[in-house]
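Engineer: Pasting a predicted model and its sequence here:
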Amino acid sequence: MYIDKAEQPGPAVTAIDLGGTAMKGSVWDRAGRELLRRDRPTPVAAGVLAIVAAVVDLHHELVSALHEQDPELSVQALGLICPGLVDPRGGIALYSANLGWRDLPLRELVSAALAMPVSLDHDVRSAGRAEAEFGAARGVSEALYVQIGTGIAATLIIGGEVLVGSRGRTGEIGHVPARPDGEPCACGQRGCTETYASAAAIARRYRSRTREPAGLGVEIDAGIDAEVVIARAAAGDDAARQVFDEAIQALAIALAGYTMLADPELIVLGGGLSRAGALLIDPLAAELTARLTWREPPRITIGAFAADAGRRGAAQAALRLLSPAWQ
């Protein structure tokens, strides 16, 4: 993955994938090996400043754990990624419906708090780079990487390079309307793809359909997640099947539009929902094929790094802050 200088003591980096539900952190050496990891919930309800403070705290926790494990290594940079709209050049988190911020100078805030260089990028672009360079999209000239978790976003990989766009806003497939008159989305639109097909939406929509008939507002299995809904759908649960079918339809509508415009050879699925494997890929491939009546659909596969692709890409970016040779 990187030039192997692991025999020599040297700098390490932290990588933090800041999501709408959880923050996933890890420490990497300059040989590109993950040394340790720590995860914690994202304190979304506490507000933007609490989220920034939690990022700083997680970094310190990672550094402390590293010092206990290997005192020879010192952390010298952080690779930070987040969802929504991100300006990586300016270090600005422009907008995130799930995290509740606009025009936040996130790189500056975190870098000042840590007194070290910080790279900032979009979580899905970072994951797409990892898959393009080392994973499922390696060697593929045209690919679409789609990450399905709390929200849904994508990145186009063209000639092995990730497409950023004129304003760094490519890949917002989660906010492509699948049903123009559908359910309201946190972004302010209606019927967005992620309102039906994200892992959070699948769980939420299933719970809303399985309330106690007495009308007391008590939900059955309030802690249920999307993977459980998919498993129940496969086992014949009618409510789960209806919710999952609607999710597949919404996602296929968005993917069909992307396919018509960009003609990818391969669609790579990542994020937490990708752990469903064939239970997700098989019906999605069938629905996409049905919507592309006059042309062959792109192949669909699961990413090599699942929910860890973004964290791997963030570490890559942090290492490049230290030296272009460490990559």
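Structural biologist: All right, it came through fine. Residues are numbered from 1 along each chain as shown.
Engineer: From now on I want contacts and neighbour counts done on CA atoms only, so please keep to that.
Structural biologist: OK.
Engineer: show me the residues around residue 284 that make contact.
Structural biologist: By C-alpha atoms under 8 Å, 6 or more residues apart in numbering, the residues touching residue 284 are 248, 249, 251, 252.
Engineer: Now that the first one has come up, it's in contact with residue 283, right?
Structural biologist: Yes - counting by C-alpha atoms under 8 Å, residue 248 sits close enough to residue 283 to count as a contact (7.1 Å).
Engineer: More neighbours: these two, which one.
Structural biologist: The residue with more neighbours, out of residue 248 and residue 283, is residue 248; 22 against 16, by other C-alpha atoms under 10 Å.
Engineer: and the gap between that one and residue 227?
Structural biologist: Distance of residue 248 to residue 227, computed by C-alpha to C-alpha, to the nearest Å: 14 Å.
Engineer: How about residue 200?
Structural biologist: Residue 200 is 10 Å from residue 227, by C-alpha to C-alpha.
Engineer: which residues are common contacts for residue 248 and residue 227?
Structural biologist: With C-alpha under 8 Å, 6+ apart, residue 248 and residue 227 have no common neighbours.
Engineer: Below is structure B, check it against A:
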Amino acid sequence: MAERSAYPPSHDDSAVVAVDIGGTTIKGAAFAPHGSVLERATVPTFGPAGSPLEATSGLIAQLDAAIRAGGRRLTGIGVASPGLVDSVRGTVTFAANLGWTDMAIVDLLTERFGVPVALEHDGRAAARAERVARIAAGRDGDEFVFVPIGTGISAAIVTGGVVVTGATGGAGEFGHVPVVPDGELCTCGQRGCVEVYASASAIVRRYRAAGGTLPGGAREITAAASTDPVAASVWADAVDALAVGLTGLAAVLDPSALVIGGGLGEAGDRLLVPLREGVARRLAWRSAPRVEQSLVGAGAGLIGASLLLESPLVPGDTVTPPAPVPVPSKEPS
């Protein structure tokens, strides 16, 4: 069920819905002008609806109904999706974790809800929110790489203040950079990818496969790395894979910061300290960029999706973004 949040009266009765599609859960929120949260909800990506598309559509319908019950009207939908995303065509060209190929999600949602729909890669959407927050905090918002870690892993490259899209919409598929020669098979078909070792789902899978018995998800496993030998080994592999991949990004792009976000990014120093050491050790010939935790947090993709729309939510460079939306699920996604 959607959670109702109190919001102040406004002469503008419009609202937009933002959706962040993950491999485990789909998070949604309705925003009033100027960024206040009206409603929020989370549903399983592969739940009773049967498919990620139906789950997404059902979540939007749920939020739309709640908006109308509050006396407002839906005026737009912003969608953040993993995979190869063509924002101009409104299509997810390929998303391994969702089973999508050439999914014309913008057309489908526009036809159902009758309002403008904007689509962006989840990492790039999150980077939009992170950039606004960094500028508001007095940090460099023009040269950084944002790396959200959840069920999957991606990256968003911000250079000259612009989020890089790439020739095919595939810029930032950091999770599918091979870092372990002849390593484990990834869902993308390659071997040894960052994502197959360091994503939240990979940590759980590898821990169970190695005989780990601790209940819970990636957060619980990583928290036990100092006392559980299996968790320690899996966590060390995850950090090492990330450090190798981040070193390559640092060497090629020369960012001022590598910003770690997503659900697993909330691990804080447990992740950031060894990552800093791993990147610095591998960049012996030059100074390493800062490795920082996201200022926006696990809700960055959702907030970024809301910023895709041409509405009062689109901020200027010095405007603080909407407050982070709490993520109710325990498992990073």
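Structural biologist: Received it, and whenever you're ready, just let me know what you need. Computed from a predicted structure; not experimentally measured.
Engineer: returning to that earlier point: nearest to residue 147 of structure 1 among the contacts of residue 284 of structure 1?
Structural biologist: Among these, residue 251 lies closest to residue 147 of structure 1 (C-alpha to C-alpha), at 11.5 Å.
Engineer: how about the aligned partner of that closest one in structure 2, what does it touch?
Structural biologist: Matched across to structure 2, residue 251 of structure 1 falls on residue 242, judged by TM-score structural alignment. Residue 242 of structure 2 is in contact with 194, 198, 275, counting by C-alpha under 8 Å, 6+ apart.
Engineer: After superposing, tell me the mean distance of the biggest helix by length in structure 2 to structure 1.
Structural biologist: If you go by DSSP state H, structure 2 has its longest helix at helix 229-253. Per the superposition on structure 1, helix 229-253 of structure 2 and its aligned residues are separated by 0.6 Å on average (mean C-alpha distance after the TM-score superposition for structure 1).
Engineer: in structure 1, what residues pair with the helix or strand that that helix is followed by?
Structural biologist: Next helix or strand after helix 229-253 of structure 2 toward the C-terminus (DSSP states H and E): strand 257-261. Aligned using TM-score structural alignment, strand 257-261 of structure 2 spans residues 266-270 in structure 1.
Engineer: contact partners of the matching stretch?
Structural biologist: Outside of stretch 266-270 of structure 1, the residues within contact range by C-alpha under 8 Å, 6+ apart are 136-137, 140, 142-148, 298-303, 305-307, 309.
Engineer: From these, keep the buried residues only.
Structural biologist: 136-137, 140, 142-148, 298, 300-303, 305-307, 309 (16 or more other C-alpha atoms under 10 Å).
Engineer: Would you map the helices across the stretch 151-300 of structure 1?
Structural biologist: Assigned by DSSP state H, counting those that start in this stretch, the stretch 151-300 of structure 1 shows helices spanning 193-197, 199-209, 226-234, 238-262, 278-291.
Engineer: Tabulate these (CSV), appending distance to residue 62 of structure 1.
Structural biologist: Below are the helices of the stretch 151-300 of structure 1 laid out as CSV (distance: least, C-alpha to C-alpha, whole Å):
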stretch, distance to residue 62 of structure 1
helix 193-197, 32
helix 199-209, 28
helix 226-234, 29
helix 238-262, 36
helix 278-291, 34
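Engineer: Distance-wise, check the residue nearest to residue 5 of structure 1 when sequence neighbours are not counted relative to residue 325 of structure 1.
Structural biologist: Among residues not flanking residue 5 of structure 1 along the chain, residue 31 sits closest, at 5.7 Å (C-alpha to C-alpha, 6 or more residues apart in numbering). Distance, residue 31 of structure 1 to residue 325 of structure 1, using C-alpha to C-alpha: 11 Å.
Engineer: These two: which is more packed in?
Structural biologist: residue 31 (18 against 10).
Engineer: Map the more buried one onto structure 2.
Structural biologist: Using TM-score structural alignment, residue 31 of structure 1 pairs with residue 34 in structure 2.
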